[in-house]
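*Asks:* Attaching a predicted model along with its sequence, questions to come.
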Amino acid sequence: MTLSVTDHPVSVIGGAVTDAQTAAIRVENDHAARNYSPLPVVIAHGEGAWLTDIDGRRYLDCLAAYSAVNFGHSNPTLVATAKKQLDALTLTSRAFHNDQLGPFVTALAEYAGKDMVLPMNTGAEAVESAIKLARAWGYRVKGVAADQANIIVMGGNFHGRTVTIVSFSDDEDARADFGPFTPGFRTVAYGDAEALAAAIDENTVAVLVEPIQGEAGILIPPASYLPAVRELCTENNVLLIADEIQSGLGRTGTRFACDLVGVTADLYLLGKALGGGIVPVSAVVGNRDILGVLQPGQHGSTFGGNPLAAAVGAATIGLLIDGCLTDRARMLGDRLADRLHALRGRGVLEVRCVGLWAGIDIDPGLASGRTVCEMLMERGVLAKDTHGSTIRLAPPIVIEQGDLDWAVDQLEEVLAQLSA
């Protein structure tokens, strides 16, 4: 049980930026590259769904590091696993076997209903790995002519920020001045199965899709879309690659967001929550007929599958295997959706919510998403804006129901304050 907002009624919740915060931010900005524009709060401690800043003020974390902290900050099971492994062995590289990798990949493969795992570190590495796998499979199994493979991606996608990945992004902030870009990708409209069908040809090796687009604002496609994508991929001998880096591992109230519509992907891309908020862990999960195309020396990672990451990853799957946390995310998500939909017409234009993951479109005539997030921060709720007027909520799935209600109460009061 984690501390809730009612457990410490005398605690200071949120507040304006202090001199101590300003000084700490200035030190960071003096030497850290400015590739982010974070909210002006400096966090020093976390427990469950709650964070504490350097002044001792508490905040409810409604971002969970973009789903990386699904199981809460300082999760006792995951922390104990990490501490135990730190005392034993942390890194060997893949030049040698280690005693943690086998149990990890076995647990993850079984959880995903597949038989092979390619362990990596970050989500972007998982995406890059899947691109290489799809191309190699296309040439070696499907019989596509050398250097002719194409992969179909979706408009509005977000899969990371490497040069290859931003090559098929339509976010100009991610692309500007980073060319020349990697060829071999075709973009079609997200949610449009007919456009996808028209784009597939004999050289198409894969379709890469987010079952729910996270960075775009929690965009949920029509229920018929992913089944249609699955059917098209099967008919045309094309791999369906599901980027579940944010949406997988319980976030949507299911193991994978694909499960919401009964679709099984050929490859699942996992990350973020797989490392339990402790270490970066990612993976490509699929069957041997696809992952088996890789041979020694053709792909690798010094840290991928390291003993510390493997131990934490296995413990993470252990938290999920009985389905209790996933069920919790679904039930609390239903409550969150009801509360948020009640705000429509009161400064909110639209709400998209599945599990404990919500995109809330703020009326741009009222305020920007950033302004709303700053006002929530002062009230002790940490959330993140995207695409100007949308804010995202993705609290740890261990959040207490009362704290979730309290967070929505704060949003309701912020909207009332802006409308006054």
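*Replies:* Yes, it's here.
*Asks:* From now on I want contacts and neighbour counts done on CA atoms only, so please keep to that.
*Replies:* Fine.
*Asks:* and D409, helix, strand or coil?
*Replies:* Secondary structure state of D409, per DSSP: H, G, I helix; E, B strand; the rest coil, is helix.
*Asks:* Run a quick neighbour tally on it.
*Replies:* Other residues lying near D409 total 14 when counted by other Cα atoms under 10 Å.
*Asks:* check contacts around it.
*Replies:* If a contact means Cα atoms under 8 Å, 6 or more residues apart in numbering, then D409 has no contacts.
*Asks:* again with G355
*Replies:* Counted by Cα under 8 Å, 6+ apart, G355 has contacts 251-253, 329-334.
*Asks:* Next, find the distance separating it from V398.
*Replies:* For G355, the distance to V398 (Cα to Cα, to the nearest Å) stands at 12 Å.
*Asks:* same question, E172
*Replies:* According to Cα to Cα, E172 stands 36 Å off from V398.
*Asks:* of the two, who's got more company?
*Replies:* For E172 versus V398, neighbours defined as other Cα under 10 Å are more numerous around V398 (21 against 9).
*Asks:* Assign the more buried one to helix, strand or coil.
*Replies:* Relying on three-state DSSP, one would call V398 coil.
*Asks:* if we can go back for a sec, from the contacts of G355, which land in helices?
*Replies:* Counting by DSSP state H, these place 329-334 in helices.
*Asks:* Just the buried subset of those residues, please.
*Replies:* 329-330, 332-334 (16 or more other Cα atoms under 10 Å).
*Asks:* could you dump those to TSV with distance to I220?
*Replies:* Formatted as TSV, these follow (distance: Cα to Cα, whole Å):
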residue	distance to I220
A329	17
R330	16
L332	18
G333	15
D334	15
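*Asks:* which residue packs closest to the residue nearest the centre of the chain, ignoring adjacent ones?
*Replies:* The residue lying closest to the centre of the chain (Cα atoms, centre = their mean) is Q246, at 1.8 Å. Leaving out its chain neighbours, the residue that sits closest to Q246 by Cα to Cα, 6 or more residues apart in numbering is S67, at 5.6 Å.
*Asks:* Presented hereafter is structure B, for comparison with structure A:
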Amino acid sequence: MDTLNSAADGPELAEPYLREVLGMAGLAVEYVRAEANTLFLRGADGGEIPIADFAGGYGSVLLGHNHPEINRLAGELLDAGTPVHAQFSRHPYANRLAAELNRIVHRELGVDEPYFAIFANTGAEAVEAAVKHAEMDRGMRIAALREELERGTDAARAAVAAGTATVPGRVRGRFGLTAGQSDAAALDELTDRIARDNTAQTERPPLFLSLEGGFHGKLGTSVQLTHNEAYRVPFRSLAAQARFVPRDRPEALKEIHAEERGVLLGLTVTDGQVDVVERAFPVFCAFLVEPVQGEGGIQVLTAEFAAEIQRFCAEIDCPVVIDEIQSGMGRTGTLLASSQVGLRGDYYTLAKTLGGGIAKASVMLVRRDRYRREFEIVHSSTFAKDSFSCTIALKVLELLEADGGAAYRRAEERGEALRTMLESVRADHPALVKEVRGKGLMQGLEFHDQSGSPAASVRGLAESGLFGYFLAGHLLRAYRVRTFPTASAVNTLRFEPSLRVSDEEIARLEAGLRDVCRLLEEGAGEVLSGSAPTP
């Protein structure tokens, strides 16, 4: 069998540490071509070696690498000189894409309220757009609330000045106002106290809610909403802060709200007496949710937890941002994985497969009742909403919807075949394989922690922090199968192949996983790490 070529062509100046880590795990190879569910890498003799791709561009190539219809359209667009840079002009192709996304979303959600589209280039940018919009909306709601309270204060001042209202003893006592002063003086002291309290409240930075294990990107704001501390903590001082909700404790929502809730105070006049009223202050800017967590270990949101999130956010008027960047675009059998658990978002973020595997495209959808048109002026992107990426995305939707949604059904069928295989491996190796999780063509297989293995070589793999990467390296070297662990749960291997994944490729993956289990049982960690040849 041809050997894999991992030699560098020159000094490694681009991400040298990452290259070192990949090299340690046996994943630093050069891919030279791609089609369908196959990547071709360069062998030591310069020839091509086909690799079954179960990584799938982290979910970007559901339709397969270099889909012929998408590539043909891309060539036609480029040959025709389609405009990429035509900012501040009409974009009919973007309107058509937004309309088609709305049509499918309405069908899946059973609603007809429109969602407005803000386009971007990557998933993290779409998340940033969603949280920026949510903060603009929160700020405008706070401003409206303060205006309402100021009107109440003005009315109370006028009533006291006219002698038609007094500041009663219960209010004076509650706020510890100076004894014996007139109603006018008491009201001045009271309004000053309320103003200070309200200012302290409104100066609080916004809080976000996110699930433990969640991943929403690595940009300045989105990284703060990502649970993995290795990504988040170095940049903690830069941007927004989040409270992370345990996946198995929906009751934690009420606990967090009780700890963080705030109120603004105002005045009202009732039956000739000035009284103090409380209005809930919108501390929480948004709740970000992945229906299926990708980087967090392929964790699936339950319908029960989804219902709790929906109820909780409705009660406190906190918008729900549904991150469908990995789980959406048909990968789980529907455009929106969240529609399968009855969760409806105020915002959706879509990317990856939206670009058909070749265009860098993402979109943030925001429900009409939440939409602030001022956002279009303060947020923009040089490369977003162009003719090329929007037209490619329209073709992707056309392919997904063709033949009555055959692609969605294919994702379910291929996903079930993959899951059946993974479950059979788990059933035969329960001491090694902890759990199989996922939906459709987004599956994960979690290994038990091997840090207590009697074999020193296996313990070394577990303690390296790269356990899953070493397993992936063995699958690549010995079985010509490409996959990776989930970054925030390295004991879980992820499988996100394209619709073109074949029974033969699934069988090859099965053979590789069974071999991994055999080597772990035998304590052959040196084989898994590549430091000893495969027996």
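*Replies:* It's in. Note that this is a predicted model, so its numbers are computed, not measured.
*Asks:* Quick TM-score on the pair, please.
*Replies:* Once superposed, chain against chain, the TM-score is 0.89 (TM-score structural alignment, normalised by the length of the first structure); 403 aligned residues with a Cα RMSD of 2.2 Å.
*Asks:* Quick one: classify the corresponding residue of the second structure for the residue nearest to the centre of the first structure as helix, strand or coil.
*Replies:* Taking TM-score structural alignment, Q246 of the first structure has Q326 as its aligned residue in the second structure. Following three-state DSSP, Q326 of the second structure is assigned to coil.
*Asks:* Tell me where the stretch 1-150 of the second structure has helices.
*Replies:* 16-25, 56-59, 68-79, 92-109, 123-162 (DSSP state H, counting those that start in this stretch).
*Asks:* how about the ones you listed, which one is nearest L519 of the second structure?
*Replies:* Closest approach to L519 of the second structure among the helices of the stretch 1-150 of the second structure (Cα to Cα): helix 16-25, 16.0 Å.
*Asks:* Report the buried residues of the closest one.
*Replies:* Buried residues in helix 16-25 of the second structure (16+ other Cα under 10 Å): 19, 22, 24-25.
*Asks:* before we move on, what about stretch 358-371 of the second structure?
*Replies:* Residues of stretch 358-371 of the second structure classed as buried: 358-367, 370-371 (neighbour count, 16+ other Cα under 10 Å).
*Asks:* Likewise for stretch 5-19 of the second structure?
*Replies:* 5-6, 19.
*Asks:* what's the answer for stretch 372-392 of the second structure, then?
*Replies:* Neighbour-count burial for stretch 372-392 of the second structure [16+ other Cα under 10 Å]: 372, 375, 383-392.
*Asks:* What is the nearest of the contacts of G355 of the first structure to Q213 of the first structure?
*Replies:* Closest approach to Q213 of the first structure among these (Cα to Cα): T252, at 12.2 Å.
*Asks:* follow-up on the earlier one: any chance of the ones in helices among the contacts of G355 of the first structure in CSV, with distance to W50 of the first structure too?
*Replies:* Shown next, in CSV, are these (distance: Cα to Cα, whole Å):
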residue, distance to W50 of the first structure
A329, 17
R330, 21
M331, 20
L332, 17
G333, 18
D334, 22
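*Asks:* could you measure whatever residue of the second structure lines up with A383 of the first structure against S339 of the second structure, distance?
*Replies:* Counting by TM-score structural alignment, A383 of the first structure corresponds to T483 in the second structure. For T483 of the second structure, the distance to S339 of the second structure (Cα to Cα) stands at 28 Å.
*Asks:* Comparing those two, which residue is more hemmed in?
*Replies:* Set T483 of the second structure next to S339 and count neighbours by other Cα under 10 Å: T483 wins out with 27 against 18.
*Asks:* my read: the more buried one touches D53, true?
*Replies:* Yes. Counting by Cα atoms under 8 Å, D53 is a contact partner of T483 of the second structure at 6.8 Å.
*Asks:* Which residue comes closest to L73 of the second structure once chain neighbours are left out?
*Replies:* Closest to L73 of the second structure by Cα to Cα, 6+ apart is I392, at 7.3 Å.
*Asks:* how would you label the residue opposite the one you found in the first structure once aligned: helix, strand or coil?
*Replies:* Using TM-score structural alignment as the criterion, I392 of the second structure maps onto V312 of the first structure. Recorded secondary structure, V312 of the first structure: helix (three-state DSSP).
*Asks:* Just the endpoints, please. Distance across stretch 246-255 of the second structure?
*Replies:* Using Cα to Cα, the end-to-end distance of stretch 246-255 of the second structure comes out at 12 Å.
*Asks:* Give me the buried positions along that stretch.
*Replies:* Residues of stretch 246-255 of the second structure classed as buried by neighbour count (16+ other Cα under 10 Å): 247, 250, 253.
*Asks:* any idea which of these is closest to T353 of the second structure?
*Replies:* Distance to T353 of the second structure, by Cα to Cα, is smallest for R247 among those, at 26.7 Å.
*Asks:* Against E12 of the second structure, how distant is the closest one?
*Replies:* From R247 of the second structure to E12 of the second structure the distance is 40 Å (Cα to Cα).
*Asks:* How about P250 of the second structure?
*Replies:* Separation of P250 of the second structure from E12 of the second structure (Cα to Cα) stands at 47 Å.
*Asks:* what about the equivalent of V372 of the first structure over in the second structure, is that helix, strand or coil?
*Replies:* Aligned by TM-score structural alignment, V372 of the first structure pairs with L471 of the second structure. Under the three-state scheme (three-state DSSP), L471 of the second structure adopts helix.
*Asks:* That's all I had, so thanks and see you.
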